[in-house]
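Visitor: Predicted structure and sequence below. I'll ask about it afterward.
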Amino acid sequence: MHRSDVLIIGAGPTGLVLALWLSKLGVHVRIVDKTSAPGTTSRAVAVQARTLELYRQLDLAEAVVENGHQVKGGNFWVKGEAVARLPLSRIGEGLTPYAFLEIFPQDQHERLLIERLASFGISVERNTELLGFEQTADGISATLRLPDGEQETCQACYIAGCDGARSIVRKTLDTGFPGGTYQQIFYVADVQGSGPAFNGELHVDLDEADFLAVFPLAAEGRARLIGTVRDERAEHAETLRFEDVSSRAIDNMKVQIDQLNWFSTYRVHHRVADHFRGGRAFLLGDAAHVHSPAGGQGMNTGIGDAINLAWKLAAVLSGGAEARLLDTYETERIAFARKLVSTTDRVFTFATAEGRLADLLRTRLAPFVIPKLASFEASREFLFRTVSQITLNYRGMPLSSGVAGHVHGGDRLPWAHDGEGDNFESLKCPTWQVHVYGDTSDEMIAWCNEHHLPLHVFDWRPAFDTAGLGRNGFYLLRPDTYVAIAETCSDPKVIERYFRDHGIRAFFSEA
C-alpha cells in the first residue's frame, strides 16, 4: 500500500511550494492533481517581495526575478488620458532586497516549481482525484481515483488540501466556507498588442466604463488584461468570447490588440473557511480563503500558508517537536486571511462600484489624491509594506514572545543592508537560528554551540539601528524567518525555556 508522510491534494503554486519545502526538509511527500496538465490560463501575475524573500530558501528568487518583469510604474486613466502615475521602481528601497513589483505569471511560476520539485525526485501525479479520506489515530486513509479509472487506497500521516475553492478536503472536513460572490463577471486575456499602455508599466482605467487593468509581461508587447463584464452579457459568462467583451475601457486606454493568445472568464468570491485544520487534515490557499484580485495577494497568501505549515509538519514528523506545534498553523494563518479578505474587499468594491458617486470618486477624487500621496515617501512606503506582505506578523500569538528595539516577537526580521553586508544571508537555510546585533554573552555562545543552534553575531552598525533592531539582545528566528523571541538580554535560558514550553525537542535532551 502506497504510504507517504504528507499527501498533498492539488498542484497549484500552494501545493507545489508545500511539496518543495517538505522535500527540502526531508519529508516524504506525494502530490496529486485531478487535471491532466498545469494551468495555462491563470490570472495571478504578481509575486510579492515577502514571497521572494522566502524563495531564497529554495534558491528560487533569482530565477523568478530573471524570468519575470519588474514594473517601474502604475498609471491611472480617466476619459482616455493617463492622469496619474505612481513610481514603483524602488518603492520599497531599504526595506527588502526585492524593493519592486515583480510580474511572473502563475502558469510560468508553476512550471518553475514543477521543474525544481523534479530535482527532489518528486513529480505530480496527474489525472488523479481524491474521492475522500478517513482519519485514524495514527494517520490518514485516502481513496484516489487513478488515471485508468481504478481506485487506490493510500496511507499518509497528514493530508494537505491545496485543491482550490471547491476543495474536496474542506468538504470532507465539513467546515464552513462563509462569505459571498461579487456580482461582476471578470475576464482575463493574454494578448500581444501595442499602444501607450504597452510600455512595460501597469495601467488601470478608473472610468465609469468597465474596469480594466493592463499588466505587463516579460515579452515585449505582451500583456495580461483583467477586466469586468457588465450588463446582460454577464448572464452568459460561460459562452463569452473576447469579441463579446465591451471595448469601452480598451478603447479609452488606446489599447491595440494584435493577437489574442487565450481568454477566460471567472467569478470573484470572498470567503474564509471556519477552520484551517481538522485533526490530521489541513486547508491551504484557495481551499482555505478566496478573495478579490485587488493587490495581487491570493497566490502569495497561499504560498505563505504552505511555508508556515511546512516547517511545522517537518518538525513534528522528524520527532523534533510535539504534535501541538501544528495547532499554531490555523491560529497564525486564519487571522491574516480574515484581515486580507476584508482589506481587498474594500479596495475591490471601490474599483468596481457602479453609480454616480462611485464614478465621481474614481474619476475626480482619485486622480487628484493619488499623485499627492505618491509625492510622500511615507505614503509610498506604507503602500509597499502593505501590498508586499512584509508587514504580515504573528504578534501576540502562541509562538511569539518579547520586544527588542522596534521588533516584536512574531515580526518578520527587518532587512538591514549596507556596504558591510546583508543580515538576510543566513536566512537561506530554513532552520532555527539566533541573531545578535552587537555583543553577546559567553553563556549564549556556549549554549548555542552545545545545542547546535546556529548563532550569528553581527558587529553593531548604524544600518541595524535604522532597521529598528535592538542592540546586544538577541532574536530567535523560526525556520520561516519570523521572530520567535525578541529579547534585550543575552541569557540562553530564555531560549531553553521557550523550546520546552512549546514542546520543541530539537535543541535539548531530556534529563
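Guide: Done, it's in. Numbers count the residues shown, from 1 in each chain.

Visitor: going forward, measure contacts between C-alpha atoms and count neighbours the same way
Guide: Will do.

Visitor: tell me the contacts of Thr181?
Guide: By Cα atoms under 8 Å, 6 or more residues apart in numbering, the contact set of Thr181 is Arg267, Val268, His269, His270.

Visitor: Repeat that for Cys489.
Guide: Counting by Cα under 8 Å, 6+ apart, Cys489 touches Asn472, Gly473, Phe474.

Visitor: From Glu450, how far off is it?
Guide: 19 Å (Cα to Cα, to the nearest Å).

Visitor: Glu322 touches Ile504, doesn't it?
Guide: Yes. At 6.4 Å, Glu322 and Ile504 qualify as touching, with contact defined as Cα atoms under 8 Å.

Visitor: Name the residues of stretch 122-134 that are buried.
Guide: Ile122, Ser123, Val124, Glu125, Arg126, Asn127, Thr128, Glu129, Leu130, Gly132, Phe133 (16 or more other Cα atoms under 10 Å).

Visitor: here's the one I want to compare it with:
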Amino acid sequence: MKQSPTKRDDVLIAGAGPTGLVLALWLTRQGVGVRIVDKAPGPGITSRAVVVHARTLELYRQLGLAAEVIEAGMPNPGINLWVRGKRRAHITFGDAGADLTPYPFILVFPQDRHERVLIERLEQMGVTVERETELAGFEQHADHVRATLRGPDGIDTCEARWLAGCDGAHSPVRHVLGAGFEGGTYDQLFYVADVIAGGPAADGQIHLSLDDADFLALFSYTADGQARLIGSIREDRVDPNRPLTFDDVGERAIHGLGVEVRQVNWFSTYKVHHRLSDHFRHGRVFLLGDAAHIHSPAGGQGMNTGIGDAINLAWKLKAVLHGDASDRLLDSYEAERMAFARTLVETTDRVFTFVSAESSFANFVRTRIAPSFVSAAYTVDAVREFMFRLVSQCMLNYHGSPLSSGAAGKVKGGDRLPWAAGATVDNYAPTGTIDWQVHVYGATGDPLENWCHRVRLPLHVFGWERAHERAGLARDAAYLVRPDGYVALAEATGKPEALQRYFHEIGYQRFG
C-alpha cells in the first residue's frame, strides 16, 4: 500500500456499500478530500436491497444522479396484496404522490447495479475505492484519527480528520468503539432469490402475499422477468440435517403469488435483526447505515435510511472542515438521525410482527380483514397521501432538532422543503448547488436582498402561484433551506435579522 502515514485525509470512509459511496460522493462534490476502503474484492454481485424511495431520488437529483438511476431501474406504480393465489388489493402511488414529489413511485433497482452506478460516478470525480483493504483498528487523537489498514500489500497506517463507519451490521468500527447495539433477532429464517419469473405477478409491479404466517414478496426489476423474491420460513419447516435450497420454498411462490419461476440465479438464507446503536457519534468517529441501525425488511427502508445518514452528515462535515461552523454542528447528526432510526426500527418491527405473526386470529386478520381495509382506506385521498409520505420517507422531518426553528404557512423548521407541483419554475432546481439558500415565494424587500448579497447567501424568489399555496408555503415568507433540502428556519416576516440570529445561535460563522 502506497499511502504515506504523514498525509492526512479529511475523511476516511470504512465500507463501500451505498451508504459509504454516497457519503464519498457528497463530500467530494463539496470539495472535501476522502479515502474510501472496503475489504471486499469488488462491488456486490447479488441484488440484496432493491428499493429506492422518492426521498432518496430527490437527494440524488442534487447530485445529478436521479435520471441515470431511474433509467437503469424500474419504476413501480403500485403494490399488490395477494391472498391464496388471488390479488385482493392494489395500492397505486401515482395519484398519491403526484403533488408531493417529482418521483411518485417506488423504484426497484438491485443493489449490485446501484453500487456500480455510484462507483462509476465517484471514479469520474477522481476517487477510487481501495479494495481488499480492511480497517484493522484506530486511535482517536485531539485533531485526527490514526487508523491501521490491512490490505493486499500488508499493514499500513493513515491519518484522517474524521472517520466514518459505513461498514455494515458487523461493523469493525463499532466494535473498536465498544458501542452498544441493543435489539434482537426475529425467529423467522428468511430466504432471498434472484429469479427469472413469469405468470400474472411478473408484471413489473411489487407483489406481497399475506398467506398464513410467512412473509413473501416479489420485486420485478426488468421488463423481461428478472425479479427478487423474498420470503420467510418458520423454524419448524427447517431441516437441520441439510441446507435449504429453492426447491424447499419455491412452491409457496407458485401458490401464494401465482409466480412461475423459470430460473434461479441466486439463493440464500439469512436471519433479520432489529438493533440500534447507543450513539452515532463518538468523538471524531461516526456510525452510519447498518453499522448504526438495522431493522426488518418491511417497507424497504434500510438502504434508503443509510443514504439519508450519509447526506445528513456530509454537509455538516464539509462546514466544519472548511471552517464555516463550529464542531458542535456535528452533534446534530446523532440528534437528527438517531431519532428517525429509533422510530423506523419500532415501526418496521410492528409491521413485520403483523405480517409474520403465527396464530389463527392473526391469519384471519391478515388474510380477511387487512386486504379489505386497505382497499377501502386507500380510496380516501388523505390516507393515500399519508401512506405514500410514510413509505417514501417524504414524511421524515427534524422538528426536534437544534437546527430547526420557526413556522410559516404549513411549513415548520425541520420539514423537507415542499415541492410545488405544477409551478411555473421548479422550486427544487436550485438545490442542485448543495449549499444553503433562501427561498421566498412572492415578493421580498430590500433588507433581505441586501443582507443575502452581503453575506453571499443565495436568494431565490419565486413569483407567487396557487401551486405554492397548495404546497403549504406562505406568501412572502423567507425559508432558509439547508444543503440537504430541509427547511432550517421558516420566517413568516421575511426579515434578515431572524436569519442572522439563527446562524449565530447554531454557531455557523460563515453567515453569522
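Guide: Great, that's in hand. It should be emphasised that the depicted structure is a prediction, and the values quoted were computed from it without experimental measurement.

Visitor: hmm, back to that, between Glu322 and Ile504 of structure 1, who's got more neighbours?
Guide: Legend: neighbour count by other Cα atoms under 10 Å for Glu322 of structure 1 and Ile504, higher for Ile504 (20 against 16).

Visitor: Skip the chain neighbours and tell me the closest residue to that one.
Guide: The shortest distance from Ile504 of structure 1 to any non-neighbouring residue, by Cα to Cα, 6 or more residues apart in numbering, is to Ala321 (4.1 Å).

Visitor: give me the number of residues near the aligned partner of the one you found in structure 2?
Guide: Applying TM-score structural alignment, one finds that Ala321 of structure 1 aligns to Ala325 in structure 2. Counted by other Cα under 10 Å, the residues lying close to Ala325 of structure 2 total 23.

Visitor: start and end residues in structure 2 for stretch 11-30 of structure 1, please.
Guide: Under TM-score structural alignment, the match for stretch 11-30 of structure 1 is residues 16-35.

Visitor: Stretch 55-74 of structure 1 too?
Guide: Under TM-score structural alignment, stretch 55-74 of structure 1 corresponds to residues 60-79 of structure 2.

Visitor: Which parts of that stretch count as buried, going by neighbours?
Guide: Within stretch 60-79 of structure 2, the residues that qualify as buried by neighbour count (16+ other Cα under 10 Å) are 60-63, 65-66, 69-70, 72-79.

Visitor: quick one, helices of the stretch 301-450 of structure 2?
Guide: Residue ranges of the helices in the stretch 301-450 of structure 2, as given by DSSP state H, counting those that start in this stretch, are 302-321, 331-356, 360-364, 370-377, 381-392, 446-455.

Visitor: Next: the stretch 51-200 of structure 1.
Guide: Going by DSSP H, counting those that start in this stretch, the stretch 51-200 of structure 1 shows helices at 61-67, 106-118, 168-173.

Visitor: Tyr394 of structure 1 -> structure 2?
Guide: Structural alignment (TM-score structural alignment) places Tyr394 of structure 1 against Tyr398 in structure 2.

Visitor: That match and Lys412 touch, don't they?
Guide: No. Counting by Cα under 8 Å, Tyr398 of structure 2 does not reach Lys412; the two are 9.4 Å apart.

Visitor: Give me the common contacts of the two.
Guide: Any residue near both Tyr398 of structure 2 and Lys412 by Cα under 8 Å, 6+ apart counts here, and that gives Ser404.

Visitor: which residues are contacting stretch 501-512 of structure 2?
Guide: Residues from elsewhere that reach stretch 501-512 of structure 2 (Cα under 8 Å, 6+ apart): 323-326, 328-329, 402-403, 455-457, 489, 500.

Visitor: Just give me the match in structure 2 for Gly221 of structure 1.
Guide: Gly221 of structure 1 maps onto Gly225 in structure 2, with residues paired by TM-score structural alignment.

Visitor: Based on its surroundings, how many neighbours for its match?
Guide: By other Cα under 10 Å, 22 other residues sit near Gly225 of structure 2.

Visitor: Looks like it contacts Gly199 (just checking).
Guide: No. The criterion here is Cα under 8 Å, and Gly225 of structure 2 misses it with Gly199 at 9.2 Å.

Visitor: coming back round to it: top of the contacts of stretch 501-512 of structure 2 by number of neighbours, please.
Guide: Each of the contacts of stretch 501-512 of structure 2 was scored by neighbours using other Cα under 10 Å; the highest score is Leu489's, at 27 neighbours.

Visitor: Which residue in structure 1 aligns with Arg121 of structure 2?
Guide: Aligned counterpart of Arg121 of structure 2 in structure 1: Arg116 (TM-score structural alignment).

Visitor: and its match, how many residues sit next to it?
Guide: For Arg116 of structure 1, the neighbour count with other Cα under 10 Å is 19.

Visitor: what's the answer for the one 5 residues further on, then?
Guide: By other Cα under 10 Å, 8 other residues sit near Gly121 of structure 1.

Visitor: Now do the same contact list for the residue nearest the centre of structure 1.
Guide: By Cα atoms, centre = their mean, structure 1 has its centre lying nearest to Asn300, at 1.9 Å. By Cα under 8 Å, 6+ apart, the residues touching Asn300 of structure 1 are Val47, Gln48, Thr51.

Visitor: can you check Pro77 of structure 2 too?
Guide: Contacts for Pro77 of structure 2 (Cα under 8 Å, 6+ apart) come out as Thr92, Phe93, Gly94, Pro104, Phe105, Ile106, Gln205.

Visitor: residue contacts, Arg471 of structure 1?
Guide: When contacts are counted by Cα under 8 Å, 6+ apart, Arg471 of structure 1 touches Gly405, Val436, Tyr437, Gly438, Asp439, Trp460, Asp465, Thr488.

Visitor: Please spell out the ChimeraX selection for the buried subset of these.
Guide: If you want just the buried ones from those in ChimeraX, going by 16+ other Cα under 10 Å, the selection is:
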select :405,436,437,438,460,488
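
Visitor: So which of the contacts of Arg471 of structure 1 is the closest to Lys34 of structure 1?
Guide: Val436 (47.5 Å; Cα to Cα).

Visitor: quick one: what's aligned to that closest one in structure 2?
Guide: By TM-score structural alignment, Val436 of structure 1 lines up with Val440.

Visitor: I'd like to know how far that match sits from Leu287 of structure 2.
Guide: From Val440 of structure 2 across to Leu287 of structure 2, the span is 36 Å (Cα to Cα).

Visitor: hey, where'd the strands end up in the stretch 51-200 of structure 2?
Guide: 51-52, 74-76, 78-83, 86-92, 106-108, 134-140, 145-151, 154-165, 181-198 (DSSP state E, counting those that start in this stretch).
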